[in-house]
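[1] With the sequence up front, the predicted model follows.
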Amino acid sequence: MTILCPEELKTEERQKMECRNEGQEEGKKEGWTCRLIPQEDNWSNRKYGDVNDYLTQMLSGHGCFQAYLHRFKYEDSPECSMCPGIIEDAEHVFSRAPTSTAFKQKI
């Protein structure tokens, strides 16, 4: 097992992101996070903005979203309680749900 120093780990993660972007350019489905942050180098080299729990949940899609909780059998349905028939995932909560304004204010 090789232990990487923080700088080596950062470089390795950037290379993984670049490979993922190259795959998207070849026509692969683009994920939620990649649509939010199309140029990872701009994001990772930014000089401002802290990452908090809410932002991490929005970027990853792993959080208190009905669809995510339903996947692990914590909720009976993946649907949004405010929008029947619509799956409640990070994208829906952030951009389409009636309560998205309140969530955005926490970020």
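    The structure has been received and is ready for your questions.

[2] only C-alpha atoms for contact and neighbour calcs from this point on.
    Noted.

[3] got a list of contacts for the lengthiest helix in the chain?
    Counting by DSSP state H, the longest helix found in the chain is helix 6-25. With C-alpha atoms under 8 Å, 6 or more residues apart in numbering as the test, helix 6-25 has contacts from Glu30, Glu40, Asp41.

[4] so which of those is the most crowded?
    With neighbours defined as other C-alpha atoms under 10 Å, the most crowded of those is Glu40; it has 16 neighbours.

[5] what sits against that residue?
    Glu40 makes contact with Met17 under the criterion C-alpha under 8 Å, 6+ apart.

[6] The structure to be compared is supplied as follows:
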Amino acid sequence: MALRICSAYRTISTDAVLVIAGLIPLHLAAEEKRDLYVKAEINDEVKRQQRRGRWTRKLIHNVEDWTSRKHGDVEYYITHFLSGHGVFMDFLHRIKKIPNGNCMYCDEIDDAEHTLFCCPRWENGRNKGLSCCRM
């Protein structure tokens, strides 16, 4: 359901797509109700899950703020940007849809960060204050 809500590729991590769609996984809601002994096991699982969705985590620091916002709808392009799974050459290369992951305009690795913040092709559409500084 989360994939359809935000028009995501099925390769996006479950954690990232649930955050973007503003959904809480049922297993996490149930885990919140467990007693202190079980919470120690949950902390270990959370540590493992934190390795996934790194790009989304860089952009959405506070899940509660994101899910309770009163503006902006999640849609195809926003989902691609927030997940890093979309029309970026590096991603398409990783899923073996194209032969290499370099930007067709400047030959740098074309990921979400490059496209939105660094690529000279899109410079005119950006604010003048942004620069290519890897987040």
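    The structure has been received and is ready for your questions. Computed from a predicted structure; not experimentally measured.

[7] Would you pull the TM-score for this pair?
    The TM-score (TM-score structural alignment, normalised by the length of the first structure) is 0.65; 89 aligned residues with a C-alpha RMSD of 3.2 Å.

[8] so, if you compare the contacts of helix 6-25 of the first structure, which one comes nearest to Glu75 of the first structure?
    The closest of the contacts of helix 6-25 of the first structure to Glu75 of the first structure turns out to be Glu30 (C-alpha to C-alpha; 26.8 Å).

[9] now the residue nearest to the closest one when sequence neighbours are not counted: how far from Pro78 of the first structure?
    Distances taken as C-alpha to C-alpha, 6 or more residues apart in numbering place Gln24 nearest to Glu30 of the first structure, at 6.1 Å, with adjacent residues excluded. According to C-alpha to C-alpha, to the nearest Å, Gln24 of the first structure and Pro78 of the first structure sit 27 Å apart.

[10] higher neighbour count, those two?
    Higher neighbour count among Gln24 of the first structure and Pro78: Pro78, with 19 against 14, using other C-alpha under 10 Å.

[11] What residues does the aligned partner of the more buried one in the second structure make contact with?
    In the second structure, the residue matched to Pro78 of the first structure (TM-score structural alignment) is Gly101. Counting by C-alpha under 8 Å, 6+ apart, Gly101 of the second structure touches Phe88, Met89, Asp90, Phe91, Leu92, His93, Arg94, Ile109, Asp110.

[12] Need the buried ones from those residues selected in PyMOL.
    The following PyMOL line selects those of the contacts of Gly101 of the second structure that are buried, judged by 16 or more other C-alpha atoms under 10 Å:
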select buried, resi 88+89+90+91+92+109+110
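
[13] re earlier: how far is the longest helix of the first structure from where the chain is centred?
    16 Å (C-alpha atoms, centre = their mean, to the nearest Å).

[14] same check, this time on stretch 53-73 of the second structure
    With C-alpha atoms, centre = their mean as the basis, stretch 53-73 of the second structure stands 9 Å off its chain's centre.

[15] mean deviation of the helix or strand hosting Gln57 of the first structure from the second structure?
    Applying DSSP states H and E as the criterion places Gln57 of the first structure in helix 53-60. With mean C-alpha distance after the TM-score superposition for the first structure, helix 53-60 of the first structure departs from the second structure by a mean of 0.5 Å once superposed.
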